[in-house]
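**Student:** prediction below, plus the sequence it came from.
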Amino acid sequence: MIKKGMRRQIVLHYILVVFLALLLVEVIFLLVIRTYYYDSIYTRITTQISQAEYFYRLSSKDSPFALQELLRSFDLNNTELQVLTLDGDMITSSTGFQPDRTITTSDVPEAVGGGIGRWVGRQTGTNESVMAVSKVLQIPGHDSYVLRYVTSVERVNSDLFNVTLLSAGIVVAVLAVVTAFSFGLANSIVKPLNNITAVSAQLAKGKFNIRIKGDYRYEIGELASTLNYMAQEIVRSNQIKDDFISSISHELRTPLTSIKGWSETLISGGYDPEETKLGMSIISKESDRLIGLVEEILDFSKLQQNEMKLSIGTVGVQELLKEIILNLWAKAEKRSIRLELEAEDGIYVRGDANRLKQVFLNLTDNAVKFSHEGSSVLLSARRVNEEEAEIVVQDSGIGISQEHLNRVKDRFFQVDSLNGGTGLGLAISQQLVELHGGTMEMDSELGKGTRVTVHLQLTEPLPAVEAPDRVSLPEPADHHERKEGQQ
């Protein structure tokens, strides 16, 4: 007995389907064979009746001698020919027995009704299976009789029974072969699943280095590949998480050390106002840095839990990019990096101004951070069509390799961990852009720079709001006049 499980279900279902199919085929086959044999007998008898009727019409005699001649001339082997009245009373028969009995089978009324009657059943007295075929012999001006042939179908039934036994044997043999085949089929499915289940149990226990081995095909192969990929991604995520914890610990410890050190120094007293002012400035700066790190982590947590709320309004892209440049000008000036703006007038998008500023501030800050000294960072905006705007942040800095480019927007991933940060900036920017119904694409070549393209849906400006005044951007001391975009 097969124990309960998928193997048993597969075997039983497969055998059941094949058995029902074979049973249906066998029933149809036996019905066809039986119908063929019975119809052959019926056809032979009806042909003989037609000849007898033709002979009777030619003789035109209504006498016992004509009927006897009919019996002698048109008798069939192993068949009794009977002549009956229209009421079913037997007048004579080819056997000469029981001439006074009345026939009550359904073939006689059918023949009297004008057709050829056919009846199959068991004959009274002998209990033998027979077929009776009857037809009325009628000549105008003469008496009408019923000509009835009765033949045994025992031999036919015996042959049909033998055919049934043979077909049943074939069915049993086929089922035996199918059963053996179904076990092989079930094992080919169940064994890989058992292997996958065992590996999954190991993965559930935290053994993520284990993999499903075996060249499985079709859906099982896809399942195995998916689980292996899942395990690989878990290992990678754990590694990224560990790297993130290590990185964020360092990021948090550095400002905390500065704050603690200067706090203890200031508490001890004995410093002039300038030194005190310097210490307080460092404490304030490091506190802002800590707040930025914490806010970044909180933003990411909200995005992951779909709890980020947007304050939707109409945002002027040119004015937004100007604010970005003003915010980062001092940082860029320290490294002699030019911030350039090329933006078409009248580009407005629908979104949260603060969150969009966060996106482009992060993108521009990254561009400044990874640009060479004396290079430039370009912020541009243009209409792609009547429905979409394209905003680009492009630098000519160190660039990103193709290997890292595919992962740079993953959470916690950092191309260069020495530059600090949580590795969440681009992941947050990507999700914020998607929340605005836009897309963010990155193109980069190692050593030649990076281009980040953001597509956002255009909207009409608020009619009551006047366009803001032009913002004059400060110029770097060591460079030419900075190139302005369309203002």
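**Tutor:** The structure has been received and is ready for your questions.
**Student:** contacts and neighbour counts: CA atoms only from here.
**Tutor:** Fine.
**Student:** which residues of the chain fall in helices?
**Tutor:** 6-59, 64-73, 107-112, 154-204, 218-268, 273-304, 317-334, 353-369, 402-405, 425-435 (DSSP state H).
**Student:** nearest approach to G449 belongs to which of these?
**Tutor:** With CA to CA as the measure, helix 353-369 is the member of the helices of the chain nearest G449 (8.7 Å).
**Student:** for the closest one, which residues meet the burial criterion?
**Tutor:** 353, 355-369 (16 or more other CA atoms under 10 Å).
**Student:** kindly report the same for stretch 327-341.
**Tutor:** In stretch 327-341, counting by 16+ other CA under 10 Å, buried: 329, 332-333, 335-341.
**Student:** and the furthest pair within those residues?
**Tutor:** The widest separation within these (CA to CA) is 18.2 Å, between R335 and L341.
**Student:** how much space is there between G113 and V83?
**Tutor:** According to CA to CA, to the nearest Å, G113 stands 17 Å off from V83.
**Student:** higher neighbour count, those two?
**Tutor:** Using other CA atoms under 10 Å as the criterion, G113 and V83 rank with V83 on top: 26 against 13.
**Student:** number of nearby residues for the closest residue to that one other than its chain neighbours?
**Tutor:** Using CA to CA, 6 or more residues apart in numbering and skipping residues adjacent in sequence, the residue nearest V83 is L147, 4.9 Å away. Neighbour count for L147, taken as other CA under 10 Å: 24.
**Student:** wait, isn't L147 in contact with G88?
**Tutor:** No - contact between L147 and G88 fails when scored by CA atoms under 8 Å: they sit 10.4 Å apart.
**Student:** here's the one I want to compare it with:
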Amino acid sequence: MGIKRRLLFQNLTIISLTIALLLGILISGIYHYYYNGTADILKNHAINSAQFADRYMNISTYTLRSHLSEIQNNFSLPQAEMQILDANGDLLSSSSGFQHDHTSQFKDIEEALHLESGTWMGHHPITQEHILAVSVPLMEEKKTVGVLRFVTSLEPLDDNFRTIIGTLFIIGLIILIIVFLVSKAFARNIITPVVELTEVSQKLAMGKLETQVVGTYKDEFQTLSKSFNEMAKELLKTQQMKNQFISSISHELRTPLTSIKGWSETLLAGDLRNVNETETGLTIISNETNRLIGLVEELLDFSRYSKNTFQIFPSLFSFDSLLKQVILQFDKKIKSRNLTIVFENEEPIELKADENRIRQVLINLVDNAIKYSDTNTTITIHYELSHRFFYFGVVDEGKGIEENQIHNVSELFFKVDENSEGAGLGLAISKHIIELHHGKLFIESKKGIGTRAGFKLPISPIQQADAK
């Protein structure tokens, strides 16, 4: 059963039970009002009549028959048959003029003969008419000398009661139909967003990641639709990043492999005694191999990053020595672009951190500074140890980064220049490394002026003492 049917079924069930309960209460109230009210009227009149007769007419077993006409004239009730019975329950007189047999068989008469007022409601055994009868005893010195009985037909009352019940049922049915229509509209309002969200989720599952929830909803459905759209955007972004990553990695792997294969074939087909050619080829093969190793290391780091298994192993090491090693590593690249490296300070500093991971961060920051610097410009490097933090920054005079792209630079697979080397993992992994050290990676840039990138690390108590 679908949600719509369940909602309709639940609403109709609740409303039906409510209407049935209200109808039951109303019918019960109306029944008691009409039937018990009629019985009370007859009973009160019969009791008052019997008391008056006992007090003022000197009725006895011997004089009862002589007072029949007087009793009939004084105590008769419109729309009710008045009967007078003797102490044996035999009918002596009736205002209707009809004589009835076996009147003593009625329950109300039996109770009246035992000095109690009696009421009986049912169908007459002969005529099958629905009647109400009330009987009270006529007494002389606490002895029953006769019975005063009033009988009225309930057929008109039954007709009115059935009419009222029918009207109430029609009203209940109208209410139920209105509730059904309103519930159907409400259910549609609930089901419509559910159906659309279901269709959107199915399209997303089929890979149609550009799908969006277009309906405008309220309350929780608005939040849910926004969440769906955000999820679709993130999935689409992830899909694009994956495609970009595959494309970038394929390109990055193909280039060194092509060089390695080309120079390998050249060396095999050439004269191995040509020292210059052999040395050049082997140098290129070695460089491209190192480049492949670097790419593989980045991919391994990315795998650890994705699985959240990235770990650091802090130890004390000489930061200034490590930085010089990194700069020396890029010596050829620096000279080829005629760049100048300026150290604002070169004081020896002992830093407690993961040396290999910090090396990885420095390589990435310095390589980016060299890569995006214009030729014949200066790269400035500054680092210092304060009482609470260690600061490192590298400033280039290169192309700079658009302001709207700065916050994306440290994201996975993002590259300012799609044609540049690398897979766009370096800064994202560097940021993760610094954050594992409880530090912060920062990038500030202005288009056409240059970029300042670096990091800030909190220092340990031992380093604080050394800094003082």
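**Tutor:** Looks like it came in fine. All values derive from a computational prediction rather than experimental measurement.
**Student:** give the contact list for I33 of the first structure.
**Tutor:** L160 (CA atoms under 8 Å, 6 or more residues apart in numbering).
**Student:** how about it, what's its partner in the second structure?
**Tutor:** In the superposition onto the second structure, I33 of the first structure corresponds to I30 when matched by TM-score structural alignment.
**Student:** against E444 of the second structure, how distant is that match?
**Tutor:** For I30 of the second structure relative to E444 of the second structure (CA to CA), the value is 85 Å.
**Student:** residues touching Q394 of the first structure, list them.
**Tutor:** 367, 377-379, 449-452.
**Student:** not counting residues beside it along the chain, what's closest to S225 of the second structure?
**Tutor:** Here the residue nearest S225 of the second structure, using CA to CA, 6+ apart, is V213, at 6.0 Å.
**Student:** distance of K207 of the first structure relative to D242 of the first structure?
**Tutor:** Distance from K207 of the first structure to D242 of the first structure, by CA to CA: 17 Å.
**Student:** ignore what I typed, I meant V315 of the first structure.
**Tutor:** 39 Å.
**Student:** of the two, who's got more company?
**Tutor:** Per other CA under 10 Å, whichever of V315 of the first structure and D242 has more neighbours is V315, with 23 against 13.
**Student:** residues touching the more buried one, list them.
**Tutor:** 348-353.
**Student:** just name the closest of those residues to E69 of the first structure, please.
**Tutor:** For the contacts of V315 of the first structure, the nearest to E69 of the first structure is R350 (111.0 Å; CA to CA).
**Student:** pretty sure that closest one contacts G313?
**Tutor:** Yes - at 5.6 Å, R350 of the first structure counts as touching G313 under the criterion of CA under 8 Å.
**Student:** the two: who's more crowded?
**Tutor:** R350 (19 against 14).
**Student:** contacting residues for the more buried one?
**Tutor:** 312-315, 436, 457-459 are the contacts of R350 of the first structure under CA under 8 Å, 6+ apart.
**Student:** of the helices of the first structure, which is nearest S129 of the first structure?
**Tutor:** helix 154-204 (5.7 Å).
**Student:** does anything pack onto the closest one? Which helices or strands?
**Tutor:** Applying 3 or more CA pairs under 8 Å, 6 or more residues apart in numbering; DSSP states H and E, we find helix 154-204 of the first structure packed against helix 6-59, helix 218-268.
**Student:** would you turn those into TSV with distance to E484 of the first structure?
**Tutor:** Compiled in TSV, these are given as follows (distance: least, CA to CA, whole Å):
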stretch	distance to E484 of the first structure
helix 6-59	71
helix 218-268	36
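**Student:** between the ones you listed, which one is closest to H142 of the first structure.
**Tutor:** Judging those by CA to CA, what sits closest to H142 of the first structure is helix 6-59, at 10.3 Å.
**Student:** what angle do the closest one and helix 154-204 make?
**Tutor:** Here the directions of helix 6-59 of the first structure and helix 154-204 differ by 160 degrees (axes from the mean of the first three to the mean of the last three CA atoms, to 10 degrees).
**Student:** centre of the chain to helix 6-59 of the first structure, how far?
**Tutor:** 45 Å (CA atoms, centre = their mean, to the nearest Å).
**Student:** what's the angle between that helix and helix 64-73?
**Tutor:** 140 degrees.
**Student:** now, among the contacts of V315 of the first structure, which is nearest to R383 of the first structure?
**Tutor:** Checking the contacts of V315 of the first structure one by one against R383 of the first structure (CA to CA), the nearest turns out to be Y348, at 9.8 Å.
**Student:** wait, doesn't that closest one sit right on L320?
**Tutor:** No - taking contacts as CA under 8 Å, Y348 of the first structure lies outside contact range of L320: 10.0 Å.
**Student:** more neighbours: which of the two?
**Tutor:** Y348 (23 against 17).
**Student:** next one: the more buried one from I325 of the first structure, what distance?
**Tutor:** 18 Å.
**Student:** same question, R148 of the first structure
**Tutor:** Counting by CA to CA, the gap from R148 of the first structure to I325 of the first structure is 115 Å.
**Student:** more crowded one of these two?
**Tutor:** The residue with more neighbours, out of R148 of the first structure and I325, is R148; 27 against 24, by other CA under 10 Å.
**Student:** ok, now how distant is the more buried one from T450 of the first structure?
**Tutor:** Distance from R148 of the first structure to T450 of the first structure, by CA to CA: 104 Å.
**Student:** neighbours of W263 of the second structure, how many?
**Tutor:** 21.
**Student:** how about it, nearest residue that isn't a chain neighbour?
**Tutor:** G281 (5.5 Å).
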